[in-house]
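Asker: Show me the folded form of this:
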Amino acid sequence: MNKPNVKRVRVPVHGVLLLDKPVGWSSNDALIRAKRLLNAQKAGHTGTLDPFATGLLPLCFGEATKFSHDLLEADKTYETTVHLGVTTTTGDTEGEVLEQRELTVSEADILAVLPQFTGPIAQVPPMYSALKRDGKPLYEYARAGITLEREARNVVIHSLEFLGYEAPFLRLRVCCSKGTYIRVLGEDIGHALGCGAHLNALRRTGVGSLVLSKSITLDMLDAMPETERAGLLDPVDALLSNFPAVQLTDVLAARLLQGQRLALAKETVELPADTGRVRVYRQSDGSLLGSAQLQTGGILAPERLIRTEHT
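Answerer: Predicted structure coming up:
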């Protein structure tokens, strides 16, 4: 007699997993796999990496999902290899070759054009992207052979570091604002050099203050005893580490968690010198309460609050 299938009960898991996404996996597939390995109730990622790309993919679980938007807005750092002299339909190795040109580019030529691509620049989003037009991703139009007009978007390349050149491969490190397409950057550099280009490899090494060196692979997670996996998660406030901290008494913490704005000018609470976003903790046990806006006059306005054992 066959035993009935017993549905696995998911458990509350809270924190941030720094995943080193493998090549060929979509961000969503990697999230689903990690969620299953952690047996977590709730999970979300913080912006996608193309299947072609590898590297840092922060995954949020439980209460950390409330702050995933902060990483969507954060600066990103990549290391990439640009294949000069060859263009493809997708701007990377997944597309079909469009054109091959004789390559006569020198290192001096490259160093001369790279400054054009630092600071504020405009990029036209690629057709092979997840941006939507009339509710449909652009890549679906592209696969149907349809090319649509796209408006250029303003992005910022904070730094563009030359790592080496062994023709036809140019290696770069890029620190950029949200919304930057490294594929387009590679193609534009190739265009400026007069030879065309596509990305041969792309690896994300940083998202905001989070770094790849502290990440773990899916294989490493799978190989660990299930009871130890949740211990790999960084705490929820790892997503808020760039914001100054405010400590509240139990009484003030309770009021904040009820959604009240707090007038702290006359309270014995140490406040940052500047207004803006802050992370808020309960002074008595150090537990994170969430994020808030510190306004002029010492007003603390709740923003995103998390559930704690006290609530």
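Asker: from here on, contacts and neighbour counts on C-alpha atoms
Answerer: Noted.
Asker: Show me which positions of the strand or helix carrying Ala34 end up buried.
Answerer: Assigned by DSSP states H and E, Ala34 falls within helix 27-38. For helix 27-38, the neighbour count (16 or more other CA atoms under 10 Å) marks Ser27, Ala30, Leu31, Ala34, Lys35, Leu37, Leu38 as buried.
Asker: For it, what is the distance to the chain centroid?
Answerer: Once both centres are worked out by CA atoms, centre = their mean, to the nearest Å, helix 27-38 turns out to sit 16 Å from its chain's centre.
Asker: And the helices in the stretch 151-300 of the chain?
Answerer: 182-193, 218-223, 226-229, 250-257 (DSSP state H, counting those that start in this stretch).
Asker: In the first one, which residues are buried?
Answerer: Spelled out, that is helix 182-193. Ile182, Arg183, Val184, Leu185, Gly186, Glu187, Asp188, Ile189, Gly190, Ala192, Leu193.
Asker: out of the buried residues of helix 27-38, who's nearest His198?
Answerer: Closest approach to His198 among these (CA to CA): Ser27, at 21.6 Å.
Asker: let's see this one next to it:
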Amino acid sequence: MARRGKKPKGRPINGWVILDKPKGMGSTDAVAKLKRLYFAQKTGHAGTLDPLASGMLPIAFGDATKTVPFVMDGRKVYRFTVRWGAETTTDDTEGTVAQSSELRPSEADIRLAMEDYVGEISQVPPTFSAIKIAGERAYDLAREGEVVEIAARTVSVHRLELKALPDAETAVFEAECGKGTYVRAIARDLGRDLGCYGHVIDLRRVSVGGFTEDDMVTLDDLEAAADEGRETLDAESVEAGATARVVDYGPLDEYLINPEAALSDLYEVMLSEEQAGRVLSGNSVLLRGRDAPASCDEAFATGHGRLIALGSIDQGQFHPRRVFGGRG
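Answerer: I've put the predicted structure just below:
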């Protein structure tokens, strides 16, 4: 007789929480903390953010984890401050100085050098990065003292702006870039081009895919929402060392964003109740209406007030590839 599978621990919630990650916290730790707060069955995140960086870390729950690749492939916007005069081993404040210069660039020099960093550019990722070399993370190899050589790669920088020059030592930039772009490498290479060297002293991610700063929520806000839903303990229980549990997740769930919010760049197919039932069973459906496309490589279907499936459109029919909440 086949043994029944273990019931998953936690709540089967679906959606995104767009965390404003504080400095000093790793992405894995942030995901683990939110999983505990929400008592969620399944979690994931879209794009690692270094502990020294702050800002947007989209965290997915349940069905939203199936849309993570669409967010990771989206554009990202970073604001970062570069200090001139020194290049470090990590291209930020965590490393030691590798080379230095007394030269400081003018605004005109900076703006001229920036022109080479927009479009498709060749970039060597930082030695201390999550790039894998023979199955090992580059930063693990570097920390063990190994000489790490990473090949140059082509990345996309859609926009690079000089936002401020607080003093002769520092410059504040904003970059909109594609997947796999390292702004630490932009700072390093700009410094080399300008002959003054440079490294990042502050880094904040403000946008990922279709998510913006308005979507972000702090850990303090989430903790306050969790406290709002905690049970009240009597004095005897507190004396015994009991911990108050969250019994009402309503305040926390107010911060959940629907899974389909990650798919804003895709065509949306709105299904009738009958069509939704067919798609949930894995069947294709014919699209009606003169505005419906005849073909589309990536699309998503909604019905019953929620995300139903990811798929494609061919010859006027929506073909589900991944179903949410149905079979498969």
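Asker: Serialize the helices of the stretch 151-300 of structure 1 to a markdown table and add fields for distance to Glu96 of structure 1.
Answerer: Formatted as a markdown table, these follow (distance: least, CA to CA, whole Å):
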| stretch | distance to Glu96 of structure 1 |
| --- | --- |
| helix 182-193 | 14 |
| helix 218-223 | 30 |
| helix 226-229 | 40 |
| helix 250-257 | 54 |
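Asker: need the strands for the stretch 101-250 of structure 2, in chain order.
Answerer: 119-123, 132-133, 136-137, 153-167, 170-177, 198-208, 216-217 (DSSP state E, counting those that start in this stretch).
Asker: tell me the most buried of these?
Answerer: Looking across the strands of the stretch 101-250 of structure 2 with neighbours counted as mean count of other CA atoms under 10 Å, the highest average goes to strand 198-208: a mean of 24.
Asker: Mean deviation, that one versus structure 1?
Answerer: After superposition onto structure 1, the average distance of strand 198-208 of structure 2 to its aligned residues comes to 0.5 Å, using mean CA distance after the TM-score superposition for structure 1.
Asker: and that strand, how far from the chain's centre?
Answerer: 14 Å.
Asker: With stretch 289-302 of structure 1 instead?
Answerer: 26 Å.
Asker: before we move on, what about stretch 182-190 of structure 2?
Answerer: Counting by CA atoms, centre = their mean, stretch 182-190 of structure 2 comes out at 20 Å from the chain centroid.
Asker: Give me the contact list for it.
Answerer: Outside stretch 182-190 of structure 2, the residues that touch it by CA atoms under 8 Å, 6 or more residues apart in numbering are 78, 80, 82, 87, 91-92, 113-114, 117, 123-126, 175, 197-200.
Asker: Just the buried subset of those, please.
Answerer: 78, 80, 82, 87, 91-92, 114, 117, 123-126, 175, 197-200.
Asker: Do I have it right that Arg137 of structure 2 meets Arg143?
Answerer: No: look at Arg137 of structure 2 against Arg143 with CA atoms under 8 Å: they stay out of range, at 10.2 Å.
Asker: re earlier: which one of the helices of the stretch 151-300 of structure 1 lies closest to Pro168 of structure 1?
Answerer: helix 182-193 (11.0 Å).
Asker: any chance of the strands of the stretch 101-250 of structure 2 in a markdown table, plus distance to Gly303 of structure 2?
Answerer: A markdown table is the format used below for the strands of the stretch 101-250 of structure 2 (distance: least, CA to CA, whole Å):
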| stretch | distance to Gly303 of structure 2 |
| --- | --- |
| strand 119-123 | 39 |
| strand 132-133 | 40 |
| strand 136-137 | 42 |
| strand 153-167 | 35 |
| strand 170-177 | 33 |
| strand 198-208 | 26 |
| strand 216-217 | 27 |
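Asker: quick one: which of those is nearest Arg290 of structure 2?
Answerer: That would be strand 198-208 among those, by CA to CA, at 33.0 Å.
Asker: which other helices and strands contact that closest one?
Answerer: Contact here means 3 or more CA pairs under 8 Å, 6 or more residues apart in numbering; DSSP states H and E; on that basis strand 198-208 of structure 2 packs against strand 54-61, strand 76-84, strand 86-88, helix 183-194.
Asker: Give me the packing partners of the second one, helices and strands only.
Answerer: In other words, strand 76-84 of structure 2. Against strand 76-84 of structure 2 (3+ CA pairs under 8 Å, 6+ apart) you get strand 170-177, helix 183-194, strand 198-208.
Asker: Next, the angle from that strand to strand 54-61.
Answerer: 150 degrees (axes from the mean of the first three to the mean of the last three CA atoms, to 10 degrees).
Asker: average gap between strand 76-84 of structure 2 and structure 1?
Answerer: Counting by mean CA distance after the TM-score superposition for structure 1, strand 76-84 of structure 2 comes out at 0.5 Å.
Asker: show me what contacts Asp237 of structure 1?
Answerer: Ala64, Arg279, Leu288.
Asker: Return the residue of structure 2 aligned against it.
Answerer: For Asp237 of structure 1, the aligned position in structure 2 is Glu260, judged by TM-score structural alignment.
Asker: I'd like to know how many residues surround Gln293 of structure 1.
Answerer: 19 (other CA atoms under 10 Å).
Asker: pretty sure it contacts Leu305?
Answerer: No: counting by CA under 8 Å, Gln293 of structure 1 sits too far from Leu305 to count as a contact (11.7 Å).
Asker: Gly85 of structure 2 versus the nearest residue to Thr89 of structure 2 once chain neighbours are set aside, what's the distance?
Answerer: Leaving aside its chain neighbours, Thr89 of structure 2 sits nearest to Gly95 (5.0 Å; criterion: CA to CA, 6 or more residues apart in numbering). Gly95 of structure 2 is 14 Å from Gly85 of structure 2, where distance means CA to CA, to the nearest Å.
Asker: neighbour count winner among these two?
Answerer: Counted by other CA under 10 Å, Gly95 of structure 2 and Gly85 do not tie: Gly85 has more neighbours, with 21 against 13.
Asker: now for the more buried one: what does it line up with in structure 1?
Answerer: Looks like Gly85 of structure 2 aligns to Gly85 there (TM-score structural alignment).
Asker: Run through the residues that contact its match.
Answerer: So Gly85 of structure 1 contacts Gln100, Arg101, Glu102, Leu103, Pro168, Gly190, Cys195, Gly196, Ala197 (CA under 8 Å, 6+ apart).
Asker: let's see 6 Å
Answerer: Gln100, Arg101, Leu103, Cys195, Gly196, Ala197 (CA atoms under 6 Å, 6 or more residues apart in numbering).
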